[in-house]
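Participant: Here's my sequence, what's the structure:
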Amino acid sequence: MKLKWAYGCEVRDGNPVMIRKDSLWEALGLPWQEHKVLAFVGGGGKTTSMFCLADELAEQGKTVIVTTSTKIRKPEKRLVVEAETASAVRDFMKAHEEFFSAGKGQVLVTGLSSPEGKFQGMELSELEKLGGLCDALLVEADGAKMLPLKIPREGEPVLLKGTHAVIGCAGLDCLGQTWEEKCFRYELADQVFDREKGPVITPAHAARILTSERGTRKGAEKLEYRILLNKADDESRLSAGAEVLKALGNEWAGCCVITGHLEG
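Facilitator: Alright, predicted model coming up:
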């Protein structure tokens, strides 16, 4: 999928506003540093957003490695090296220096095929070495069974040591839908909400999960954190994104990004 639009958000005159940006990277507003490690967590659109950002960084001349600390859909039409160790990835890159020369820009996906046909990460200790091989290491660190919203259980997400920023994702198609249909691990909602949540997911619910230390922000309390609202693919969904932005309040509005993608 190609990016249709990306909006960064900020507070102006006491109100959160959406501002059109030229790229996902610009909208995220993350400070650049060498060997940046970015983790994508939460629900809907993590993989799409991760590859969108990887391609943008490659266009800037960055060498980007994409992987997972859990499991992702096996990527198609991507440069992939199946490897169990960081040294095997390094050897592959050395053997293909024409692709990885400084300033050229390239996206390399690494991991292992799993029995169920997905792509899984190597051992955590090996994943943590990958950052030294690239300008940016993008890691899908959470699974949500293709659902747009998620509440993590014990042991989730799986963040690497040295992670610079966490991007907490949610799909706007969760709004107005039942918890059972659209929220992975909805049965854990009591760890986020201290009162009855009601039958359907509201913008306030999504905002609470995305900012809670027991929700999507779990493990990112001392890190750069961004909220990424995905699937704002039409004007109606953009309006829904604006409702979540309002529910986030001024404390979190400046951390929010809203994106839509084109099919194909």
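
Participant: can we go C-alpha only for contacts and neighbour counts from here?
Facilitator: Fine.

Participant: Tell me the buried residues in stretch 26-41?
Facilitator: By neighbour count with 16 or more other C-alpha atoms under 10 Å, stretch 26-41 contains the buried residues Ala27, Leu28, His35, Lys36, Val37, Leu38, Ala39, Phe40, Val41.

Participant: how much space between the last one and Asp194?
Facilitator: Val41 sits 23 Å away from Asp194, going by C-alpha to C-alpha, to the nearest Å.

Participant: next up, for comparison:
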Amino acid sequence: MRLSDALHLTGAQSVALCGAGGKTTLLYALAEEARRDGRRVLVTTSTHILQPEETGVLHFFHEEQVDDFSSICLPGQIAVVGTPCGQKKITGIAPMNVDAAMQAADVFLYEADGSKRLPVKCHNATEPVVWFGTDTVVGVLGLSALGKPAQDICHRWQLDPLFAALPDKMLDTDDFVRLALECRQAAGYPHNFTVCLNQCDTDGLRDAAREIASQLAIHGISCAATCFAGAQPEITAL
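Facilitator: Modelled structure (predicted):
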């Protein structure tokens, strides 16, 4: 199954990824899928991401050196645009240039927050940074957090009232539903919102993913389960 189909991204031109537990992996997997379709793909961030290694199909462009975004968005290629800011990280496109960048690409993908490499997170008042014109927001949660203490695996766990009261609380499927709803609220509207339950690599986690998805469906949120640990991604629409 295709990632874009499982995540209900068919027809979405601009997509923001937020949350934790594999955003960058998902970002480039979506970019690669679109590239293989011969589409013009532009990847960036509204906060910070690691600067990628260039390949024969993926190219990094310093924003200050880009006069025309359409000149770097080529069919079957992935253009990553940003400004190096130290520690091998980049900031993204300046807000004043976002509209032009979106219009230059067939598929515009960006990370909208950070997570300190933890599998789940809570959002503060300043994130995610979702740009105007974004079609869909994908909330990413890492299933490796299930059964582990909130204070060990949740970025900014203190912002969640339950975790703040019980820092040692072991995460269960109800917590995942609550974190997904918090992510949708933080991302704002009128964006479409879908959830990617990543790190789904055991039968037990697949059962948990189905339980989470059934609860989120009550709130009108669709889900997909993914695992990128193998040679080929495992993708399941839930």
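
Participant: Quick check: TM-score for this pair?
Facilitator: The TM-score (TM-score structural alignment, normalised by the length of structure 2) is 0.86; 227 aligned residues with a C-alpha RMSD of 2.3 Å.

Participant: and the buried residues of stretch 26-41 of structure 1, which of them are in strands?
Facilitator: Using DSSP state E, the subset of the buried residues of stretch 26-41 of structure 1 located in strands is Lys36, Val37, Leu38, Ala39, Phe40, Val41.

Participant: what's near enough to touch the aligned partner of the second one in structure 2?
Facilitator: Which is Val37 of structure 1. Using TM-score structural alignment, the partner of Val37 of structure 1 in structure 2 is Ser14. Contacts for Ser14 of structure 2 (C-alpha atoms under 8 Å, 6 or more residues apart in numbering) come out as Met102, Val107, Phe108, Leu109, Gly133, Thr134, Asp135, Thr136.

Participant: ditto for Thr85 of structure 1
Facilitator: Met122, Glu123, Glu126, Leu127.

Participant: List only buried entries from these.
Facilitator: The buried subset of the contacts of Thr85 of structure 1 - by 16+ other C-alpha under 10 Å - is Met122, Leu127.

Participant: Output the contacts of Thr85 of structure 1 in a markdown table, with distance to Leu172 of structure 1 and secondary structure appended to each entry.
Facilitator: Shown next, in a markdown table, are the contacts of Thr85 of structure 1 (distance: C-alpha to C-alpha, whole Å; DSSP: H, G, I helix; E, B strand; the rest coil):
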| residue | distance to Leu172 of structure 1 | secondary structure |
| --- | --- | --- |
| Met122 | 31 | coil |
| Glu123 | 33 | coil |
| Glu126 | 34 | helix |
| Leu127 | 31 | helix |
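
Participant: nearest to Leu108 of structure 1, of the contacts of Thr85 of structure 1?
Facilitator: Relative to Leu108 of structure 1, the closest of these is Leu127; by C-alpha to C-alpha it sits at 13.7 Å.

Participant: Name all residues that make contact with that closest one.
Facilitator: Contacts for Leu127 of structure 1 (C-alpha under 8 Å, 6+ apart) come out as Ser69, Thr85, Ala86, Gly121, Leu160.

Participant: The first one touches Met122, doesn't it?
Facilitator: Yes - with contact defined as C-alpha atoms under 8 Å, Ser69 of structure 1 and Met122 form a contacting pair (7.3 Å).

Participant: and the longest strand for structure 2?
Facilitator: When structure 2 is parsed with DSSP E, its longest strand is strand 78-86.

Participant: Starting from Val120 of structure 2, give me the distance back to Glu32 of structure 2.
Facilitator: 24 Å.

Participant: Between those two, which has more neighbouring residues?
Facilitator: Val120 (27 against 19; other C-alpha atoms under 10 Å).

Participant: For the aligned residue in structure 2 for Thr202 of structure 1, which non-adjacent residue is closest in space?
Facilitator: Here Thr202 of structure 1 is matched to Asp172 in structure 2, going by TM-score structural alignment. Nearest residue to Asp172 of structure 2, sequence neighbours excluded (C-alpha to C-alpha, 6 or more residues apart in numbering): Leu146, at 5.6 Å.
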